[in-house]
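In: got a structure for you, letters missing:
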């Protein structure tokens, strides 16, 4: 597998565009388009929140019922959530306008929105934006980057990833983009992610790969514990690499799964590290757990702990907060057997062993915790399974950003 520069336009046949449609922002692009020259097989996962935004309901229907997809229209600024029948009709109107402009089937158009909940979309601006998007779509890497910037809300940076693999002598490319900085606690935050590939793979096998991988990537991040109404991951495969079709239980499928995992994990970590107001990516690795599920639960409990996140912000080696989070996770374990470590580029230090604090230097611990990427390692000493979760520190700015988000 080879990491390459790019995003949703890295794979063959994919184009993208961005435009300032004036949805909510006055001085930046706020609509994006992803388009494939050929129809794509589709896979997707969506929020588990009972309150689902109109685009989620619309896309679920397309993914489940449409034979293929070919375009995605995305807007930032307004989430089109809790908007009733009117909001859903705007999804339909968006798909119709895009289909006409691109000369494709309405059933091949997906939509996505992110932003403030409860506001109706200015559909006239959406339709006008679609015309500009279709006229300006291009297949170069810069077009993909512009699209990734257009879907940002409180994000401080755009998020892209791309890789290439060899399948039966053919180069297969996967590329992706996402946005997410607040309301991030996916359970398939406001999280939108789009992955494109030129691989030849069936809808059934693509769906299997996506649903299995999301458990250890996007579902293992959290910024603030809030599962959004709009969480969406869409994966489109147009087959333009012309590789022999990938089959289940084959080396080619394993290679594809690894590449998909690399894209998903990279994007997930970028979201966690760009949490609202964050100054550090906060990672927790749980090792030697009795089961994979226990490892996931334990790791997620630590990165979701507000007290631990605040300690990371303060560069404070307050290991008691970590132990507390592990203890209320619901997993049964012996606290006198586990070991805790802090690590970063500045070094590694053990902070807890045999039920008490380890003999460590607070000064050294602070130095390790002052890096922009910090890891807590939890050794359960009770099995062979492991899991990793990603979050961020909790800062004053998180409250400032969310105290006036609608303004």
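Out: Right, received. Where do you want to start? In this text, all values refer to a predicted model and were calculated from it rather than measured experimentally. Residues are numbered from 1 along each chain as shown.
In: please count neighbours and contacts with C-alpha atoms only from this point.
Out: Noted.
In: strands of the stretch 301-407 of the chain, start to end?
Out: Using DSSP state E, counting those that start in this stretch, the strands of the stretch 301-407 of the chain run over residues 339-344, 347-353, 356-357, 373-379, 385-392.
In: please identify the deepest-packed of the ones you listed.
Out: The highest mean neighbour count among the strands of the stretch 301-407 of the chain, using mean count of other CA atoms under 10 Å, belongs to strand 385-392: a mean of 26.
In: ok and that one relative to strand 373-379, angle-wise?
Out: 150 degrees (axes from the mean of the first three to the mean of the last three CA atoms, to 10 degrees).
In: contacts only, for the residue nearest the centre of the chain.
Out: Geometric centre of the chain, nearest residue: residue 268, 4.3 Å, by CA atoms, centre = their mean. By CA atoms under 8 Å, 6 or more residues apart in numbering, residue 268 lies in contact with 217-218, 221, 390.
In: take the one below as the second:
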């Protein structure tokens, strides 16, 4: 079992963070962050499935798959460094070189990440100045980690971080993380950046496997607007400073590590879905009674990406026909005349349909349930025992306003 603790990327031993206002796009607010480990780390990563990949995604993928240790991550908000050609890749190299010089580490141990407007080139003078400003300000305090999580925000309204502690091999091990994401978020590495740090001693191969497996049920099960970003990146760094016996096989310690990692990833994923651009509610969809988990996932994703369903949640309208409709065009086979559907929130739980047909229910009670900040739709398709959960948000007027003038 793990214990939820306060903190984020600086919660684990040996990790520090800093942030600064570099003036990349935003004025009078921090827009750059640095994560640093006092010793080299084993690194794992997962990246966007969009064929149009930002330069930082290509850089990090090359570094992680190439086997190089990682010791620092440089993140900027405001400009995505996507669709920027060779110049964009050269800027990644310049960013790594500047960090290497400021931190006295190897350039190939520096990972980079960007989020913001696509197509604009980075102002490298400001990026390099930001790196020089952050290096002497690195601290391992929880406050510095929180400040870093705020510096990487774009249209986010809340910073997002989480941390847990778990005992592995008799030693306390910490996993912490921070992320940003509010729009251009859709399953399959949803713009979304997540940085996870741990002092666990674990092989690079198992670190990568743990991350790759876990994103299937966490980050890949969220959607805000159906758009898969060019910049999606999840990085997991492990520096081994906890002193636990190194995890080199899938034993009980590996299982416990994966459970703790899952808490971090699911918590951060839900924070992103619940902070979707302009949203007022986190919308959770649970599919029960499926034949396979894949069938349940397809159905759950179809519902959370339905614009009509998202609009109904915003209007606190128990328009269950939209949910059944979204399940019907998902591509997954099921019998609509066997479906039971419920709405649930802090205000209670209410059955809406039984065997595909509406039951008598109070519209007033349904509205109360759908008026909460977290709303769940539960659909039982009565075909088996498999389940899946997906997370999204409602669709509001403000989503259009935010994205109509995002570049200005």
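Out: Cool, the structure landed. The model shown is predicted, which means the values in this text are computed figures rather than measured ones.
In: ok, back up a step: determine which of the strands of the stretch 301-407 of structure 1 approaches residue 186 of structure 1 most closely.
Out: strand 385-392 (11.7 Å; CA to CA).
In: give me the number of residues near the closest residue to residue 264 of structure 1 other than its chain neighbours?
Out: The shortest distance from residue 264 of structure 1 to any non-neighbouring residue, by CA to CA, 6 or more residues apart in numbering, is to residue 217 (6.0 Å). Number of residues near residue 217 of structure 1 (other CA atoms under 10 Å) recorded here: 22.
In: from residue 269 of structure 1, how far off is residue 217 of structure 1?
Out: 8 Å (CA to CA, to the nearest Å).
In: just residue 227 of structure 1 next, same as before
Out: 17 Å.
In: and for residue 260 of structure 1?
Out: Counting by CA to CA, the gap from residue 260 of structure 1 to residue 269 of structure 1 is 14 Å.
In: ok, those two, which is more surrounded?
Out: Counted by other CA under 10 Å, residue 260 of structure 1 and residue 269 do not tie: residue 260 has more neighbours, with 27 against 23.
In: that one against residue 174, yeah?
Out: Yes - the criterion here is CA atoms under 8 Å, and residue 260 of structure 1 meets it with residue 174 at 7.2 Å.
In: which part of structure 2 lines up with the longest helix anywhere in structure 1?
Out: Longest helix in structure 1 by number of residues, with DSSP state H as the criterion: helix 251-273. The counterpart of helix 251-273 of structure 1 in structure 2, using TM-score structural alignment, spans residues 252-274.
In: what's the offset of that stretch from the middle of its chain?
Out: 11 Å (CA atoms, centre = their mean, to the nearest Å).
In: list the buried residues for that stretch?
Out: Residues of stretch 252-274 of structure 2 classed as buried by neighbour count (16 or more other CA atoms under 10 Å): 253-254, 256-274.
In: looking at structure 2, which residue lies furthest from center?
Out: Outermost residue of structure 2 (CA atoms, centre = their mean): residue 360, 38.8 Å.
In: that residue -> structure 1?
Out: Residue 360 of structure 2 maps onto residue 359 in structure 1, with residues paired by TM-score structural alignment.
In: quick one: its match from residue 341 of structure 1, how far?
Out: Distance from residue 359 of structure 1 to residue 341 of structure 1, by CA to CA: 12 Å.
In: what is in contact with the two at once?
Out: 350-351.
In: does residue 296 of structure 2 count as helix, strand or coil?
Out: helix (DSSP: H, G, I helix; E, B strand; the rest coil).
In: isn't it up against residue 383?
Out: No - counting by CA under 8 Å, residue 296 of structure 2 stays clear of residue 383, with 10.4 Å between them.
In: joint contacts of these two?
Out: residue 290.
In: who's more crowded, those two?
Out: residue 296 (25 against 15).
In: what's near enough to touch that one?
Out: 287-288, 290, 386-389.
In: likewise residue 49 of structure 1?
Out: 227-229.
In: give me the neighbour count for residue 238 of structure 2.
Out: Counted with other CA under 10 Å, residue 238 of structure 2 comes out at 29.
In: which other helices and strands contact the one helix or strand residue 95 of structure 1 maps to?
Out: For residue 95 of structure 1, the element it lies in under DSSP states H and E is helix 84-102. Counting contacts by 3 or more CA pairs under 8 Å, 6 or more residues apart in numbering; DSSP states H and E, helix 84-102 of structure 1 is packed against helix 54-65, strand 69-78, strand 109-116, helix 123-136.
In: now do the strands in the stretch 101-250 of structure 2.
Out: Going by DSSP E, counting those that start in this stretch, the stretch 101-250 of structure 2 shows strands at 110-117, 160-168, 171-181, 192-198, 233-238.
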